[in-house]
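Peer 1: Just to be clear, the model below is a prediction. Sequence and coordinates:
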Amino acid sequence: MDPLSDVITVMRAGEPRSARVRWHAPWGQRFMTVPGSAGFQVVLQGSCWLVPREGEPVPLNTGDVLFLPHGSGHGLADSPGSVLAEPACDPRDGARFEERHAAPAVGLDRGDDPAATVTLCGAYQLDRGRTHPLLDSLPEIVHLPARVGHRPELRAAVDLLGAEIGRERPGADALIPALLDTLLLYILRAWFDERAESGAGWPAALADPAVTSALSAVHREPARPWTVETLGAVAGLSRAAFARRFTALTGQPPLSYLTWWRMTTAARLLRESDAPLSAVAARVGYRSEFAFATAFKREFGVAPGRHRRLTDARAAGR
């Protein structure tokens, strides 16, 4: 595993939601702020305007992609001056689009008006307490304009997802979440690739071979008794040089990140499996269940057994 992949596999809670929507001018829609989520908007046909909470409206054209990593409220409209209707579109809940749909994807693509604007919107529910620092470093809105011949893999993911939603074909319930994961990964990869040359933060960390080698080792083998020296050896750097580079690019020392990742992995195992606490402890590098419980309580404020019971209770209440 690598950090970018783990943003998807570990941080997400519940199924992603998406919808294909056809807009007929004049139109304007406000989308609510949804804490603990990440959302996206893709213009599949036509053009429109992004109306952010702050700042000037931004023109969007066919193929443009918006990513909202912090669930920020925003608006879309056919023109900057259009009145925005109050929030009525929450991709976390398909019933808000159409009562008869309960599947992860919802289609509202009715009619054949060539002048209509068609958008693809979606949202991921994230584990609010364990959002990866990679996501925390992103701005409120990531705008990836469409450019001919640029990022063909992202365009392909958009086309596949746009073609699948609303068709109600066999296998859609398995295919669409996988395509949403693919789209999100390509969005993140495109954003970080474009900013890798900045020399700072997570874009630079993911582009740095030494730091990436160490991160991949931690994610692949969290139970291994890592030290700064052994991680530095993986990175091909001295202990001091590695510690300086890792801290400068990721914003935290290597062993702090290691502990954070171990506890994040433990919380996922407690949530998704019925493995005994001793097995969970071993999976994240603790020989003693007591030592694991102490570290876990320091991180989460509750013992791992109670954390599992609380998680199960919340899941049962949904």
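Peer 2: In hand now; what should we look at? What you are looking at is a predicted structure, and each value in this text was computed from that prediction instead of being measured.

Peer 1: From here on, just use CA atoms for contacts and neighbour counts.
Peer 2: Will do.

Peer 1: List the buried residues of the helix or strand hosting Gly232.
Peer 2: Gly232 belongs to helix 228-235 when assigned by DSSP states H and E. Across helix 228-235, burial judged by 16 or more other CA atoms under 10 Å covers Val228, Leu231, Gly232, Ala233, Val234, Ala235.

Peer 1: likewise stretch 94-107?
Peer 2: Neighbour-count burial for stretch 94-107, counted by 16+ other CA under 10 Å, picks out Gly94, Phe97, Pro104, Ala105, Val106, Gly107.

Peer 1: Surely the last one and Arg17 touch.
Peer 2: No: with contact defined as CA atoms under 8 Å, Gly107 and Arg17 do not form a contacting pair (11.4 Å).

Peer 1: all strands for the stretch 101-250 of the chain, in order.
Peer 2: 105-108, 117-125, 142-144 (DSSP state E, counting those that start in this stretch).

Peer 1: between the ones you listed, which one is nearest to Leu255?
Peer 2: Between Leu255 and the strands of the stretch 101-250 of the chain, the shortest gap by CA to CA is with strand 117-125, which sits at 28.2 Å.

Peer 1: so what does that closest one touch, helix or strand wise?
Peer 2: strand 17-23, strand 37-45 (3 or more CA pairs under 8 Å, 6 or more residues apart in numbering; DSSP states H and E).

Peer 1: how far off strand 37-45 does it point, in degrees?
Peer 2: Relative orientation of strand 117-125 with respect to strand 37-45: 160 degrees, computed using axes from the mean of the first three to the mean of the last three CA atoms, to 10 degrees.

Peer 1: can you redo the helices and strands packed on strand 117-125 as a markdown table with distance to Leu68 and mean neighbour count?
Peer 2: As requested, the helices and strands packed on strand 117-125 are exported to a markdown table (distance: least, CA to CA, whole Å; neighbours: other CA atoms under 10 Å):
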| stretch | distance to Leu68 | mean neighbour count |
| --- | --- | --- |
| strand 17-23 | 14 | 24 |
| strand 37-45 | 5 | 22 |
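
Peer 1: Next up, a structure to set beside the first:
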Amino acid sequence: MDTMAGLLDGPKARGAFMMKTVLNPPWSVRIEDRAPVSLVTMVHGDAWVAPDHARPYLLRPGDVALLRGPDAYTISDRAGTPVQILVGPDQRCSTVADGKDITESTALGVRTWGEAGRAGAAVMLSGTYQAPGEIGRRLLAALPVLLVRPAGAGAGAGAGDNPLVRMLADEIGKDEVGQGVVLDRLLDLLLVDVLRAWLAAPGAGAPGWCGAQADPVVGPALRLLHEQPAAAWTVASLAGSVGVSRAGLARRFRQVVGEPPMAYLAGWRVSLAADLLREPDTTVETAARRVGYSGAFALSAAFKRIRGVSPQRFRKGGGEGSGGEPVADSGEGETVVLGG
């Protein structure tokens, strides 16, 4: 398996919160939903997106903004427009002035919310991951607070030229059989499109281990760990498989990835197990054996050491609030504009 493919394959939307929002100027919406990852793109009109801990950016139609939670952010027609609407953790909308719940009263149709549009109305599409797949946690933790892929940096120069944005705009208001699955997969594709552009952009701040696949020593080792996580790997057997000395692999792996090979493998196995445990029919014992542990006890020990909670508690919590990895890594406090 392509190492980056394994990481990019992690975020899998499952009933993601999708919305088309129509707003007449002046408007300003404060988002405090504590979602781990959100994507926002403008179809009509411009919008300032302003995270609490990163510099703001003016979104044009077709630009795609990825916001890494759980920090709050504000989206408005102009910088400085007073906040009028607050979106809370349960995606309920209320007015800032009096706290009135307007979630239902401002519904405009299927997955459409806001005001009856008039000339100059802004149309915004947003998709929110409630709980990204755990396999992608390492990659998502390294993201900047705000990552923007301008329309001109991709295949087109506007919303109508971006096929993924166009498809999302076409599908978001439909109410057909399996519509939720269609929207989930479109959101995944849009996210991966932004992440791939970030990983490939020189100087965009992607962590050094993202480029480990190209390393002649570490790359083959990582591919083996990702393709065969349940194998009984040791540093010696892994080194032998890639044709280098044990000491050489250990030294180079730590230098490029930032941790020893077996520590990386343990984290990868626990991430795979966490994803498996989201399936209600998968027992801890089954997950353990599928990722390379001798049984439930061994997996539980590794899980608690790395995540800070037991697999059972992780499952009961719906996969939220697990410890072990920081919410933010090298990208904390940054706004990164690809091609900017």
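Peer 2: Looks like it arrived, so ask away. Given the structure is predicted, the values throughout are model-derived calculations rather than measurements.

Peer 1: Quick check: TM-score for this pair?
Peer 2: Overlay of the two chains. TM-score (TM-score structural alignment, normalised by the length of the first structure): 0.78; 310 aligned residues with a CA RMSD of 3.9 Å.

Peer 1: on that earlier part again, now for the buried residues of stretch 94-107 of the first structure: which two are most distant?
Peer 2: Using CA to CA, the buried residues of stretch 94-107 of the first structure span at most 11.5 Å, a distance reached by Phe97 and Pro104.

Peer 1: I'd like the helices and strands packed on strand 117-125 of the first structure as CSV, with distance to Ala157 of the first structure appended.
Peer 2: Shown next, in CSV, are these (distance: least, CA to CA, whole Å):
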stretch, distance to Ala157 of the first structure
strand 17-23, 14
strand 37-45, 11
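
Peer 1: where along the first structure do the helices fall?
Peer 2: Ranges of helices in the first structure, per DSSP state H, are 3-9, 133-136, 152-164, 172-195, 201-207, 209-220, 228-235, 239-250, 254-272, 277-283, 289-300, 304-316.

Peer 1: So which bits of the second one are buried?
Peer 2: Put plainly, it is helix 133-136 of the first structure. Buried, per 16+ other CA under 10 Å, within helix 133-136 of the first structure: Leu134, Leu135.

Peer 1: burial count for Val34 of the first structure?
Peer 2: 17 (other CA atoms under 10 Å).

Peer 1: Now do the nearest residue to it once chain neighbours are set aside against Thr212 of the first structure, distance only.
Peer 2: Spatially, and ignoring its direct neighbours in sequence, Val34 of the first structure is nearest to Gly71 (4.8 Å; CA to CA, 6 or more residues apart in numbering). Gly71 of the first structure sits 28 Å away from Thr212 of the first structure when distances are taken as CA to CA, to the nearest Å.

Peer 1: And the two? Which one has more around it.
Peer 2: Neighbours were counted for Gly71 of the first structure and for Thr212 using other CA under 10 Å; Gly71 has more, 23 against 19.

Peer 1: how far away is the residue located most distally from the centre of the second structure from Phe253 of the second structure?
Peer 2: Distance to the chain centre peaks in the second structure at Ser245, reaching 36.6 Å (criterion: CA atoms, centre = their mean). According to CA to CA, Ser245 of the second structure and Phe253 of the second structure sit 12 Å apart.

Peer 1: what do you get for Val217 of the second structure?
Peer 2: On the measure of CA to CA, Val217 of the second structure and Phe253 of the second structure end up 8 Å apart.

Peer 1: How about Trp233 of the second structure?
Peer 2: Counting by CA to CA - Trp233 of the second structure and Phe253 of the second structure are separated by 15 Å.

Peer 1: Looking at those two, which has the bigger crowd around it?
Peer 2: Ranked by neighbour count (other CA under 10 Å), Trp233 of the second structure and Phe253 place Phe253 first, with 23 against 17.

Peer 1: Go ahead and confirm the more buried one touches Pro220.
Peer 2: No: assessed by CA under 8 Å, Phe253 of the second structure is found out of contact with Pro220, at 10.9 Å.

Peer 1: circling back: dump the buried residues of helix 228-235 of the first structure to CSV, plus distance to Glu153 of the first structure.
Peer 2: As requested, those are exported to CSV (distance: CA to CA, whole Å):
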residue, distance to Glu153 of the first structure
Val228, 37
Leu231, 33
Gly232, 34
Ala233, 34
Val234, 31
Ala235, 30
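
Peer 1: quick one: contacts for Gly114 of the second structure?
Peer 2: Going by CA atoms under 8 Å, 6 or more residues apart in numbering, Gly114 of the second structure touches Thr21, Val22, Leu23, Thr106, Ala107, Leu108.

Peer 1: what separates stretch 209-218 of the second structure from the chain centre, distance-wise?
Peer 2: The chain centroid and the centroid of stretch 209-218 of the second structure are separated by 22 Å under CA atoms, centre = their mean, to the nearest Å.

Peer 1: Actually, stretch 288-297 of the second structure.
Peer 2: Mean-position distance between stretch 288-297 of the second structure and its chain equals 27 Å (CA atoms, centre = their mean).

Peer 1: distance of Gly171 of the first structure from Leu179 of the first structure?
Peer 2: 12 Å.

Peer 1: What's Ala65 of the second structure aligned with over in the first structure?
Peer 2: Superposed on the first structure with TM-score structural alignment, Ala65 of the second structure falls opposite Leu66.

Peer 1: In this structure that match contacts Leu44, no?
Peer 2: No: in this structure Leu66 of the first structure lies outside contact range of Leu44 using CA under 8 Å: 11.9 Å.
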